[in-house]
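[1] predicted structure and sequence below. I'll ask about it afterward.
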Amino acid sequence: MHSWFYSFFIPALFVWLWSTGFIGAKYGLPFAEPFTLLLLRMLITLALLAGLAWFLKARWPGWRGAGHLAITGLLVHGCYLGAVYYAIDEGMAAGIVSLIVGLQPLVTSGVAVLVLKESVSGRQWLGLALGFVGVALVLLEKFGTDAPSGSGMTLWSLLWALLALAGISLGTVYQKRHGTGADLVSGTLIQYAAAATLFAVGAFALESREVEWSLQLQLSMAWLVLGVSVSAILLLMWLIRQGAASQVASLFYLVPPVTATQAYLLFDERLGGLAMVGGIVAITGVALVVVRKKPA
């Protein structure tokens, strides 16, 4: 029981918390523009993390390390979250957005081969191929003439989703290449601060910054801050300290189906037959890439 709890339940809880970020975004976006909503989320999160860093007496990196963390934050949080929110704001289904950005392990593996000169096994190459074929099937249905009404798939929403995928993939490779070994609380705070700066520039340059403080927005903001930005990160820190980060990576391919299930129950987002097949193929491909064989 003890072993099962730590090896499966806790990593699965982290993945579920991460998947709710797409749902929380869809709940909050009707009441604030994407960059404005994200700026508010980051500012509240930064205040909480600053208090936590003070309480835990977190170690702070030097200027060089902080610079690398800031660049990672701009890519992993700024580019990724900003583009995800704009894709959803443009009308793309939350389940489809999560499926596209869920290709991150595949894209990261491809970039790692080119940049970090990492080797890729035959099984992983098969996974890469299946992942992109699966998403192609989803897009084929969504852009086809028989696409379900209200699917929300437009060229702009697709471009935003692809930008999010590029941001988190490049950010992951950058962090791997320029890892600073920084304290996770202070490192996360620096990354969020860099992302908040990007959101502030976007909000003041492109948006009206009008916010309708409805109960739905307040509940959405509370969950995005406490449930995703804080709890998920703290849970990840605990998993890393327990040496269970590999389980998190292995379960990450479950994020798209978990998100799609929640979106169906909460927003009645439906996938046609071809899209469902494509989703299964894509998830299988990601699984082949991230799930490593146990050594003999």
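    Good, I have the coordinates. Numbers count the residues shown, from 1 in each chain.

[2] every contact and neighbour count from this point should use C-alpha atoms.
    OK.

[3] so Thr154 is in contact with Met92, correct?
    Yes. The criterion here is C-alpha atoms under 8 Å, and Thr154 meets it with Met92 at 7.4 Å.

[4] neighbour-wise, which of the two wins?
    For Thr154 versus Met92, the count of surrounding residues by other C-alpha atoms under 10 Å is larger for Met92: 25 against 14.

[5] quick check, the more buried one in a strand?
    No. Counting by DSSP: H, G, I helix; E, B strand; the rest coil, one finds Met92 to be coil, located in no strand.

[6] that one touches Leu155, doesn't it?
    No. Using C-alpha under 8 Å, Met92 and Leu155 do not qualify as a contacting pair, with a distance of 10.0 Å.

[7] if we ignore the residues flanking it in sequence, what's nearest Val97?
    Nearest residue to Val97 in three dimensions, chain neighbours excluded: Ala161, at 6.1 Å (C-alpha to C-alpha, 6 or more residues apart in numbering).

[8] point me to the helix or strand that includes that neighbour.
    helix 155-177 (DSSP states H and E).

[9] which positions within that helix qualify as buried?
    157-158, 160-175 (16 or more other C-alpha atoms under 10 Å).

[10] following it, which helix or strand shows up next?
    Trace forward from helix 155-177 with DSSP H and E and the next one is helix 184-206.

[11] other SSEs contacting the next helix or strand along the chain from that next one?
    Remark: after helix 184-206, the chain's next helix or strand is helix 215-222, criterion DSSP H and E. Under the contact criterion of 3 or more C-alpha pairs under 8 Å, 6 or more residues apart in numbering; DSSP states H and E, helix 215-222 touches helix 10-28.

[12] after the helix it packs on, next one along is what?
    helix 34-56.

[13] summarise which helices and strands that following helix is packed against.
    Secondary-structure packing of helix 34-56 (3+ C-alpha pairs under 8 Å, 6+ apart): helix 80-89, helix 184-206.

[14] any idea which of those helices is most buried?
    With neighbours defined as mean count of other C-alpha atoms under 10 Å, the helices and strands packed on helix 34-56 peak in mean count at helix 80-89, which reaches a mean of 26.

[15] ok, and here's another one to check against it:
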Amino acid sequence: MTDAPTMPGRHPLLWPLMATALVIGWSSGFVGIRFTNEEASVVLLLFWRMLLSGLILLPFALVFGPRLRLGAVLPQVGFGVLSMFLYLGGFALAIEQRVPTGLVALISDLLPLAVVALSQPLLGERLSGRQWLGTAIAVAGVLIVSLDSLSVGTAPLWAYAMTVGSMLVFALASVLHKGRRSLHMPVHQSLCIHTLTGALLFGLCALAVGDGLRPPMTRDFAIGMAWLVLIATFAAYSVYYTSLRLFPVAKVTAAIYLSPPVTMIWAWALFGEPLTGAMFVGLAVTLAGVWMTSRG
């Protein structure tokens, strides 16, 4: 993989800090879902997550940054369909069809592997032998962390295909975002368009299945929404999109391998779920793999 050239003024700690923020934000989605999953259906949850995120960003998107023109907005709408509706919605549908949550999480966390496979032919970003070895080690760490929660389940075959397809869709979207300058607008504007696109589509789905659009007026739903909007959406996606512009796409997504063990730390700190020895072993193995993959 050929790293992006060092730009004048880029601090050597920039990537470690951004990678840390990305992992914390990416893994935090579990917390919001944990608070809200008994309060609303997954589709309704995703509708309100997208709608609140988009409405908060809308005034800033209209006032700050270049004027939003149709030619710039339409590619962002397409990217929003891929990265918000198909990616998040595909996993949500798989879970509702009783694909085991551990298996869904494992397939989701293999996103960097798919990005690596796509970035070479589409972007010309090649990994060295050492970086391929680091990727293999990181995947092994993810498998160790996920081993205790894995099961096959009895969901229909198409639901399993949906999980893989959702992950591949987001991998493709990430590579396209890196390679197409037409998608490069200020992050607050692009994220606003993506989330409002997702809100429209998830809202239509909620109406179609009879869930309605009224949110549960409970404390846990409000806490979960605040967490999903501020951390799992604003922090995670803003850092992700910004990182894609500054660093090679495979390097950025490699940090996501650390999401499973960090998610377990969230679960231990906030909900008292036990930590296992396998988690610490997996974390150490994954850290070693990500370090090897991310080196220039």
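    Nice, thanks for sending it over. All of these numbers come straight from a predicted model, not from anything done at the bench.

[16] overlay them and tell me the TM-score.
    Put the two chains on top of each other and the TM-score (TM-score structural alignment, normalised by the length of the first structure) is 0.74; 279 aligned residues with a C-alpha RMSD of 3.8 Å.

[17] what about the residue nearest to Val97 of the first structure, distance to Gly24 of the first structure?
    According to C-alpha to C-alpha, to the nearest Å, Ala161 of the first structure stands 17 Å off from Gly24 of the first structure.

[18] for the nearest residue to Thr218 of the second structure once chain neighbours are set aside, give me its contacts.
    Nearest residue to Thr218 of the second structure in three dimensions, chain neighbours excluded: Glu39, at 7.8 Å (C-alpha to C-alpha, 6+ apart). The contact partners of Glu39 of the second structure, taken as C-alpha atoms under 8 Å, 6 or more residues apart in numbering, are Pro216, Thr218, Asp220, Phe221.

[19] now render these as JSON lines, adding neighbour count.
    Output for the contacts of Glu39 of the second structure, formatted as JSON lines (neighbours: other C-alpha atoms under 10 Å):
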{"residue": "Pro216", "neighbour count": "14"}
{"residue": "Thr218", "neighbour count": "10"}
{"residue": "Asp220", "neighbour count": "17"}
{"residue": "Phe221", "neighbour count": "22"}
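
[20] which of those residues still touch in the first structure?
    Retained in the first structure: Pro216, Thr218, Phe221, out of the contacts of Glu39 of the second structure (criterion both residues aligned by TM-score structural alignment, their matches' C-alpha atoms under 8 Å).

[21] from those, which is closest to Leu86 of the second structure?
    Nearest to Leu86 of the second structure out of these is Phe221 (C-alpha to C-alpha; 23.4 Å).

[22] unless I'm mixing things up, that closest one is touching Ile33, no?
    No. In this structure Phe221 of the second structure lies outside contact range of Ile33 using C-alpha under 8 Å: 9.1 Å.

[23] how distant is the helix holding Ala161 of the first structure from the center of its chain?
    Computed by C-alpha atoms, centre = their mean, to the nearest Å, the chain-centroid distance of helix 155-177 of the first structure equals 10 Å.

[24] what does stretch 64-77 of the first structure rub up against?
    Here stretch 64-77 of the first structure has contacts from 167-172, 174-175, 178-180, 182, 187, 190-195, 198, using C-alpha under 8 Å, 6+ apart.

[25] got a list of what the residue nearest to Gly285 of the first structure when sequence neighbours are not counted touches?
    Sequence neighbours aside, Gly127 is the residue nearest to Gly285 of the first structure in space, at 3.7 Å (criterion: C-alpha to C-alpha, 6+ apart). Going by C-alpha under 8 Å, 6+ apart, Gly127 of the first structure touches Leu106, Thr284, Gly285, Val286, Ala287, Leu288, Val289.

[26] preserved in the second structure, out of these?
    Kept across both, from the contacts of Gly127 of the first structure, using both residues aligned by TM-score structural alignment, their matches' C-alpha under 8 Å: Thr284, Gly285, Val286, Ala287, Leu288, Val289.

[27] among these, who's most crowded?
    Val286 (29 neighbours).

[28] would you mind measuring from that one to Leu251 of the first structure?
    Taking C-alpha to C-alpha, one finds Val286 of the first structure at 10 Å from Leu251 of the first structure.

[29] which stretch of the first structure lines up against stretch 225-232 of the second structure?
    Mapped onto the first structure using TM-score structural alignment, stretch 225-232 of the second structure covers residues 221-228.

[30] and that stretch, how far out from the chain's middle?
    The mean C-alpha position of stretch 221-228 of the first structure is separated from the chain mean by 14 Å, C-alpha atoms, centre = their mean.

[31] any residues touching that stretch, and which ones?
    Leu17, Trp18, Thr20, Gly21, Gly24, Ala25, Gly28, Arg41, Met42, Ile44, Thr45.

[32] coming back round to it: out of the kept ones among the contacts of Glu39 of the second structure, flag the one nearest to Val262 of the second structure.
    Among these, Phe221 lies closest to Val262 of the second structure (C-alpha to C-alpha), at 22.9 Å.

[33] with adjacent residues omitted, what lies nearest to the closest one?
    Thr36 (4.8 Å).

[34] what do we get in the first structure for the one you found?
    Aligned counterpart of Thr36 of the second structure in the first structure: Gly28 (TM-score structural alignment).

[35] burial of its match, as a residue count?
    26.

[36] how about Ile144 of the second structure?
    A count of nearby residues for Ile144 of the second structure, using other C-alpha under 10 Å, gives 20.

[37] which residues are in contact with it?
    Applying C-alpha under 8 Å, 6+ apart to Ile144 of the second structure gives the contacts Ala278, Met279, Val281, Gly282.

[38] how about 10 Å then?
    Taking C-alpha atoms under 10 Å, 6 or more residues apart in numbering, we find Ile144 of the second structure in contact with Ala138, Pro260, Pro261, Ala278, Met279, Phe280, Val281, Gly282, Leu283, Val285, Thr286.

[39] before we move on, what about Leu266 of the first structure?
    With the criterion set at C-alpha under 10 Å, 6+ apart, Leu266 of the first structure makes contact with Ile23, Tyr27, Ala260.

[40] between the residues you listed, identify the one with the most neighbours.
    Ala260 leads the contacts of Leu266 of the first structure on contacts (other C-alpha under 10 Å) with 27 neighbours.
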